[in-house]
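Asker: Here you go, sequence then predicted model.
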Amino acid sequence: MNAASALRLILLAAIWGASFLFMRVSVPALGPVIPAVGRIVVGAVFLALVALLLRRVALQRAHWRHYLILGLFNTALPFLCYGFAARQLTASVMSILNATAPIWGALVAAVWLGVKPTLKSACGLLLGVVGVTVLVGLDAATSQPGAGWAIMAVLSATLCYAIASSYSKRHAADVPPFAAAHGSMWAASFTILPLLAWQPAPVVPTPLAVCAVLALGVFCTGMAYLLYFRLVQDIGPASALTVTFLIPVFGVLWGVLLLGETIGHNTLAGAALVLVGTALATGFDPRRVWRG
């Protein structure tokens, strides 16, 4: 991996790590639905502008099912789940639990794609479960009333990512990556917009909350997608997976520096177990990633 790709990888991790910060700022003011809807719609508009600027091929109607499935499982459902979780959990805890996505991915791939886990992968899955248990069982943020449902929401979001990942592997050759990202974002927009009718009460947005939603849409969704697909193109999907291990670092960092969150030894221990378990479950080897 050259210096330019390494810089893009760190920038992507910093941006995606900041998404948990922006959710913690916007959700208490706007509720869980509006930030999710705003993030997706803003991200879709941003990618549409990029498509026009780069003169990308228009979205094909024949692939609408592909866009819909990806939009539902890779965007709409996870963003909603994180919106509900952000009412209760800290940015630090959410970013650490987010790292369970590859662990779910190994399980889904085993069930759906018939990819049998190795002994190393099985140990990684078990270690990841232990890490989540340590984090959930001992962290002060997870002992509050309603935290259990919030934790389930985050784990449901990462399961959705795993389903979308396995689906993408089976249909990767059908649609180019940028078209898949762009089309799925619009599909997610049309899927999630009707939920605004169930917004509990009229909400008067604060300027800070509006800025947080815009940042989620432009930076954490639109720009992040572009960075991610550039990395996949330059260094391959396996090396791009490194971002999974860096996101919790930035998620915790932004939470501590900007939200005043505190982390204990159990948080660090749980995070370490989750990340090591993820590395084992996915066969991640940092020597192969950074070589060259």
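Answerer: Cool, got the structure. Numbers count the residues shown, from 1 in each chain.
Asker: Going by C-alpha atoms from here, please, whenever you check contacts or count neighbours.
Answerer: Will do.
Asker: Go ahead and confirm G222 touches A48.
Answerer: No. With contacts counted by CA atoms under 8 Å, G222 stays clear of A48, the gap being 9.5 Å.
Asker: Please say which of the two ends up with more neighbours.
Answerer: Taking other CA atoms under 10 Å, G222 and A48 do not tie; G222 has more neighbours (25 against 19).
Asker: residues in contact with the more buried one?
Answerer: Residues near G222 by CA atoms under 8 Å, 6 or more residues apart in numbering: 42-44, 46-47.
Asker: Max pairwise distance over the residues you listed: which two?
Answerer: Greatest spacing in the contacts of G222, by CA to CA: V42 and L47 (8.7 Å).
Asker: One more to weigh against that first structure:
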Amino acid sequence: MDSASLVRLLCLAAIWGGSFLFMRIGAPVLGAAWLVEWRVGLAALFLAAVGWYLRKRLRLGEHWRHYLILGFFNSALPFLLFSYAAQTLSASMLSILNATAPIWGAVIVALWTRTVLAGKTLAGLLLGIAGVALLVGFDQVALRPGAPLAIAAALGAAFCYGIASTYARNARSVDAFSNAHGSMWAATLLMLPVVPFFPMSGTPDGAVIASVIALGVVCSGIAYLLYFRLIQDLGAPSALTVTFLIPMFGVLWGHLFLSEVIGWYTLTGSLVVIVGTALVTGFSPRRLYFSKADQHV
């Protein structure tokens, strides 16, 4: 991995880690549905402008069903569940629970293909469960009213990402940019009938408005562009290493800007979840380094 790709990877992790901070600021005021509608709508407009500049067509007539499925499982539903959870949970806890997505993905693939999980994968799954249990069992945030349902919602959002990744691997070939652009428009349409049932809880101030813009343009639009560039330069498996860095930034931003407590259980739970995810995905920094080095021989 060259220095430019490393910088892009760290920037992407910092941006996606920051999304939980922005959700934590915006969700209690706007409510879950309005926050998501503004997020995906702004992202769709931003990506439309980029698509116009790059002259990339969506081919809606051919791929509209694909965009709807991807928009539902990769954007609309998980964003809604995370935004609901953000009204109760801390940004730190949300970012750590998000890291279980690859674990859910492995379980879904095993069930879909009717294959038995390998020993290392099963060990990673158990570690992931233990990490979440450790975090939930000792973090005082879990004692807040409504916290159990919020935790279930956050894990459900991570489960949705597992479904989306499994579907994307088995769906017809559509380029990554079109997947993001089309799915954001689909998510925007899918959220429209939901919004009336989730009224805003207050009047947004400057911080909330800035958080919404950051979620839509930066955490969704710009982040996808960075992610696609990493996939192009490094390949999908290497780009997915961002999963291991997001909790670090999620915990850091929550501590710096929201004064969230970083306890031993936060660090330990995060580490256990990340190790479990690494075992499930088969990630190895040594193998990653040598595989990239071999490509330049």
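Answerer: That came through fine. None of the values given here were measured: they were computed from a predicted structure.
Asker: that older thread, looking at the contacts of G222 of the first structure, which one is closest to D234 of the first structure?
Answerer: Of all the contacts of G222 of the first structure, D234 of the first structure sits closest to L47, with 20.1 Å by CA to CA.
Asker: how far away is that closest one from H63 of the first structure?
Answerer: 17 Å (CA to CA, to the nearest Å).
Asker: Counting neighbours, go ahead and name the busier of those two.
Answerer: Neighbours were counted for L47 of the first structure and for H63 using other CA under 10 Å; L47 has more, 25 against 15.
Asker: neighbours of R288 of the first structure, just the number please.
Answerer: R288 of the first structure, neighbours per other CA under 10 Å, totals 11.
Asker: Helix or strand for it, just tell me which one.
Answerer: Assigned by DSSP states H and E, R288 of the first structure belongs to helix 286-290.
Asker: so how far does that helix sit from its counterpart in the second structure?
Answerer: Mean deviation of helix 286-290 of the first structure relative to the second structure after superposition (mean CA distance after the TM-score superposition for the first structure): 2.1 Å.
Asker: Tell me how many other residues surround S259 of the second structure.
Answerer: Residues near S259 of the second structure, counting by other CA under 10 Å, number 10.
Asker: sorry, that was for R172 of the second structure
Answerer: R172 of the second structure has 10 nearby residues by other CA under 10 Å.
Asker: Turn the contacts of G222 of the first structure into JSON lines, columns for distance to Y82 of the first structure and secondary structure.
Answerer: JSON lines is the format used below for those (distance: CA to CA, whole Å; DSSP: H, G, I helix; E, B strand; the rest coil):
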{"residue": "V42", "distance to Y82 of the first structure": "17", "secondary structure": "helix"}
{"residue": "G43", "distance to Y82 of the first structure": "16", "secondary structure": "helix"}
{"residue": "A44", "distance to Y82 of the first structure": "19", "secondary structure": "helix"}
{"residue": "F46", "distance to Y82 of the first structure": "21", "secondary structure": "helix"}
{"residue": "L47", "distance to Y82 of the first structure": "22", "secondary structure": "helix"}
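Asker: which one of those residues has the most neighbours?
Answerer: Going by other CA under 10 Å, G43 tops the contacts of G222 of the first structure with 28 neighbours.
Asker: quick one: that one from I192 of the first structure, how far?
Answerer: 13 Å.
Asker: Would you map the helices across the stretch 151-292 of the first structure?
Answerer: Counting by DSSP state H, counting those that start in this stretch, the segments of the stretch 151-292 of the first structure that form helices are 177-192, 207-217, 224-235, 237-240, 243-259, 265-282, 286-290.
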